[in-house]
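**Student:** Structure for this input, please:
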Amino acid sequence: MSVPVVLLHAFPYSPAMWAGQLEAVKGHPVLSPDILGFESLESAAAHVLVEMDNLGWQKAVFVGLSMGGYVIFRLWNLEPERFAGMVLADTRATPDTPEAARSRLEQAERIRLEGMQFFPEATLKGHLGVTTHACRPELVARVRQAQLEADPSRVARSLEALAARPDSVPLLSSISVPALVLVGEEDTLTPPADARQMAAQIPDSRMLILPEAGHLSNLENPKAFNTALRGFLAELY
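**Tutor:** Predicted structure coming up:
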């Protein structure tokens, strides 16, 4: 059997964001757990492991984008023996700065009071790259709609979990499986410089910068993302 693949989505989206990657992982058993709304990233990671256990999976290649990458670090911290490899996309190992954490907590409070209506205006500029904003209005509209459809109480809980996440930098040198680091060239939230720094500390890693993509690189340049993912999986097995 081909190695299973676990797809871990970004905040505040759902597993539906991986629809464009299903072709790239064809032939592999796939799990796309919903990791939004947990009170800590450790809880989200524990949920992923339970879902794997329910399927009888011992190991998997974990693919995480943004918040999904943060959960990968918690999974590595909990049960590194479950990894056959990892893909860290548009994410970082460092914790929030005090300012960023404060901003998340303020957003969580506002969402509990007002719901999600204000959120796209506050975040879409950073979630998508300049090329997408300039040339792909349909994708901007789709991402805006995905945000508006997210459950406000779960989004608020995830914001608090993200604000409290630990520093994962000390884990990087212990990662003993092949790792692929992907980042959109226009990602301003977790920019290529951060990805380069992270990749430099993971022993068996390679890094690719995806053109004309921002923070949601799998949606913005699915062709480049899927080619990289397919190639990585083929190298592993």
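**Student:** all contacts plus neighbour counts: C-alpha atoms, from now on.
**Tutor:** Will do.
**Student:** tell me the contacts of the residue nearest the centre of the chain?
**Tutor:** By CA atoms, centre = their mean, the chain has its centre lying nearest to L65, at 1.9 Å. Counting by CA atoms under 8 Å, 6 or more residues apart in numbering, L65 touches 8-10, 88-91, 216.
**Student:** Would you double-check that V183 falls in a helix?
**Tutor:** No: assessed with DSSP: H, G, I helix; E, B strand; the rest coil, V183 is strand; it does not lie in a helix.
**Student:** follow-up on the earlier one: relative to E99, how far out is the residue nearest to the centre of the chain?
**Tutor:** 22 Å (CA to CA, to the nearest Å).
**Student:** Please apply the same query to V140.
**Tutor:** Relative to E99, and taking CA to CA, V140 is found at 27 Å.
**Student:** Repeat that for L78.
**Tutor:** 28 Å.
**Student:** now the other sequence, so there's something to compare against:
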Amino acid sequence: MSANFANRPRPRSPPELLLLHALPLDGSMWAEQMHLLPGATHAPTLYSSGETIDVWARAALEPLTGGNIIVVGCSVSGSCALEIATIAPERVSALVLIGTKAKHHPDPTFHASALRLIGEEGLEVAWESYWAPLFSRATSAATINRAKEMALRSSAAEIARGVTVFHTRPSRDHCLTTFPGPITIVSGADDVAPGPRASTSQAASTVNGRVHVLPACGHYVPLERPLALNAILRDVIASQDRA
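**Tutor:** You can find the predicted model right below:
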């Protein structure tokens, strides 16, 4: 009798939601998603953690205690989500990757020029050069201005650190093909980094994946189409509750 009991699968802990911010934003970009799992939703700001995606991943994972973590990452933090799945695959039950490119080709010249622009011209110029163009033309000025205000709350040193994390991250495309849990890939139809075509191709390479392409939306889905994203996340949460 005890042997039969010992062979039963252990019950899975309740799901936790880990929301990882895009560059150059912070954890507050997830304001419209914080209610999805009350008391079990975490949205850290990672700039102070260090200058590699590995230390970001470990810092984001540290406060969580369970083994049923749904990790959601946007842009560079989609890469952070893949890093967490690489570090602690037994604790990650599902991935949601928004505007994420798993494969990375380093560009040291672009990296150096971005750091130089931030250091010499300031964050506002960098915002207009690198990040404002990633929004859809259909996105309201109010949403874009709110994102800009959020970005400018960080220091130039913090954003430069995030730029370094972005440019030095390793490729994690193998994680797409080996992670056994569900991977949901989300792209704005108007996103150019990496965009719907690359997102669809990445979803096709997964073991258990699906893709959502949201119309009238650019790179920053949680801000541009929060209601549509919430519906997707509710489905992912429900699937882990059932599991």
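**Student:** TM-score for this pair?
**Tutor:** The TM-score (TM-score structural alignment, normalised by the length of structure 1) is 0.90; 228 aligned residues with a CA RMSD of 1.6 Å.
**Student:** Make TSV out of the contacts of L65 of structure 1 and add distance to R112 of structure 1, secondary structure and neighbour count.
**Tutor:** Formatted as TSV, these follow (distance: CA to CA, whole Å; DSSP: H, G, I helix; E, B strand; the rest coil; neighbours: other CA atoms under 10 Å):
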residue	distance to R112 of structure 1	secondary structure	neighbour count
L8	25	strand	30
H9	22	coil	26
A10	20	coil	24
L88	30	strand	27
A89	29	strand	29
D90	27	coil	31
T91	26	coil	26
L216	25	coil	25
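**Student:** tell me which of those residues is nearest to W18 of structure 1?
**Tutor:** Comparing the contacts of L65 of structure 1 against W18 of structure 1 with CA to CA places H9 closest, at 7.3 Å.
**Student:** Which stretches in structure 1 count as helices?
**Tutor:** 41-55, 67-78, 98-114, 119-127, 130-135, 137-148, 152-163, 169-172, 192-201, 217-220, 222-236 (DSSP state H).
**Student:** Which stretch of structure 2 lines up against the last one?
**Tutor:** So the one you mean is helix 222-236 of structure 1. Following TM-score structural alignment, the aligned partner range for helix 222-236 of structure 1 in structure 2 is 226-240.
**Student:** now swap in the second one and tell me
**Tutor:** Mapped onto structure 2 using TM-score structural alignment, helix 67-78 of structure 1 covers residues 76-87.
**Student:** Please name the residues that touch L134 of structure 2.
**Tutor:** 191-193, 218-220.
**Student:** So what's the residue count around the aligned partner of T184 of structure 2 in structure 1?
**Tutor:** Per TM-score structural alignment, the equivalent position to T184 of structure 2 in structure 1 is L180. By the other CA atoms under 10 Å criterion, the neighbourhood of L180 of structure 1 contains 22 residues.
**Student:** and what of T143 of structure 2?
**Tutor:** 13.
**Student:** Next one: the counterpart of it in structure 1 from E81 of structure 1, what distance?
**Tutor:** Under the alignment (TM-score structural alignment), T143 of structure 2 pairs with L139 in structure 1. Plainly put, L139 of structure 1 is 38 Å away from E81 of structure 1 if you go by CA to CA.
**Student:** Ok, A228 of structure 1 next?
**Tutor:** 24 Å.
**Student:** same check, this time on L49 of structure 1
**Tutor:** Relative to E81 of structure 1, and taking CA to CA, L49 of structure 1 is found at 12 Å.
**Student:** Give me the more crowded residue out of those two.
**Tutor:** L49 (20 against 13).
**Student:** corresponding residue for that one in structure 2?
**Tutor:** Under the alignment (TM-score structural alignment), L49 of structure 1 maps onto L61.
**Student:** Around the nearest residue to that match once chain neighbours are set aside, count how many other residues there are.
**Tutor:** Counting by CA to CA, 6 or more residues apart in numbering, L61 of structure 2 lies nearest to I84, which is 7.3 Å off, once chain neighbours are set aside. When counting by other CA under 10 Å, one arrives at 24 neighbours for I84 of structure 2.
**Student:** And for E158 of structure 2, nearest residue in space, chain neighbours not counted?
**Tutor:** Nearest one to E158 of structure 2, counting by CA to CA, 6+ apart, is Y47 at 5.4 Å.
**Student:** Does that neighbour touch A160 like I think?
**Tutor:** No: here Y47 of structure 2 lies out of contact with A160, judged by CA atoms under 8 Å, at a distance of 9.0 Å.
**Student:** which residue lines up with the residue nearest to E158 of structure 2 in structure 1?
**Tutor:** Match for Y47 of structure 2 (TM-score structural alignment): L36.
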